[in-house]
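Engineer: I need the structure of the sequence given here:
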Amino acid sequence: MCDRGGSLKALKELERHYKKYPRDYMLPLFLDNHDMNRISYECKNRRDKLMEAIRIQFSVDQPVIIYYGTERGMTQDRSIWSEKPHGDLLARQPMQWNKNDEALFSLYQELIKKRHSNIA
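Structural biologist: This is a model prediction of the structure:
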């Protein structure tokens, strides 16, 4: 979601992907997980791109999965594919409790609150 195509391209790809499934099918949407590079790394640590990806994630009418630390801005210094074996450990670092990106955390709070108010 953080490449040159931008948010419009990402939304079109998501639409195309979800059309493959029945309307009532629940397909959780995650930006990163333990087997891939963290989204902040993929966005080259650009907060604007990361926030755009998060907004896209929450705009889709599917369950949202937030990998631990993403809400705090956790990243990694190189790709998980740069080290074999065990490159995935770069995305599985311990929670960085002292690192906190308040703007990012506030965005998550705002989007979660909106999602809950739309459900009620």
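
Engineer: could you use CA atoms for every contact and neighbour count after this?
Structural biologist: Fine.

Engineer: tell me, how many residues neighbour Leu111?
Structural biologist: Applying other Cα atoms under 10 Å, we find 16 other residues in the vicinity of Leu111.

Engineer: gap between it and Asp48?
Structural biologist: Using Cα to Cα, to the nearest Å, Leu111 is found at 16 Å from Asp48.

Engineer: and this one, please, so the two structures can be compared:
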Amino acid sequence: MAKRLLGMGDPDFSFAMPSGQDTVIMPEEVFFIEDSDAELDGRSLGDPVRLETNPTIGGVPLPTRPTFVLGEAHMETTDPEEYRRTREQAQQAVASSSTATIESGTE
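Structural biologist: Below you'll find the model as predicted:
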């Protein structure tokens, strides 16, 4: 769909990051950039262009036309220690959020 209907080339929404993490991008809103002004050290960087082939970052193909995407990205955490630490932080954030809601509801 991205290639035929949106003219975005062959972007990949499911790929492995350079870190090795499996990643899935789920776009919710897509905005095509038709016009923009950008300067670097006082010099114009030119107008947005549509490319013939997909540019890449770390081997991940990006859209061929200037695009701004809002949505979600999900990555697999492959390091067991990072997974434990992240899960613990998320649980603490939920617990403190729940406590703040309960405390503010009783005032």
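
Engineer: any idea what the TM-score is?
Structural biologist: The TM-score (TM-score structural alignment, normalised by the length of the second structure) is 0.23; 49 aligned residues with a Cα RMSD of 5.2 Å.

Engineer: now the helices for the second structure?
Structural biologist: Assignment of helices within the second structure using DSSP state H yields the ranges 80-106.

Engineer: buried ones in the longest strand seen in it?
Structural biologist: Once the second structure is assigned using DSSP state E, the strand that runs over the most residues is strand 22-32. Of the residues in strand 22-32 of the second structure, those with enough neighbours to count as buried (16 or more other Cα atoms under 10 Å) are 23-24.

Engineer: now for that strand, which elements pack on it?
Structural biologist: In this structure, strand 22-32 of the second structure packs against strand 14-16, strand 67-75, with contacts taken as 3 or more Cα pairs under 8 Å, 6 or more residues apart in numbering; DSSP states H and E.

Engineer: quick one, which of those strands is nearest to Val94 of the second structure?
Structural biologist: strand 67-75 (19.2 Å; Cα to Cα).

Engineer: the inter-axis angle of that closest one versus strand 22-32?
Structural biologist: Here strand 67-75 of the second structure runs at 160 degrees with respect to strand 22-32, directions being taken by axes from the mean of the first three to the mean of the last three Cα atoms, to 10 degrees.

Engineer: what helices and strands are in contact with strand 67-75 of the second structure?
Structural biologist: In terms of contacts (3+ Cα pairs under 8 Å, 6+ apart), strand 67-75 of the second structure is packed against strand 22-32.
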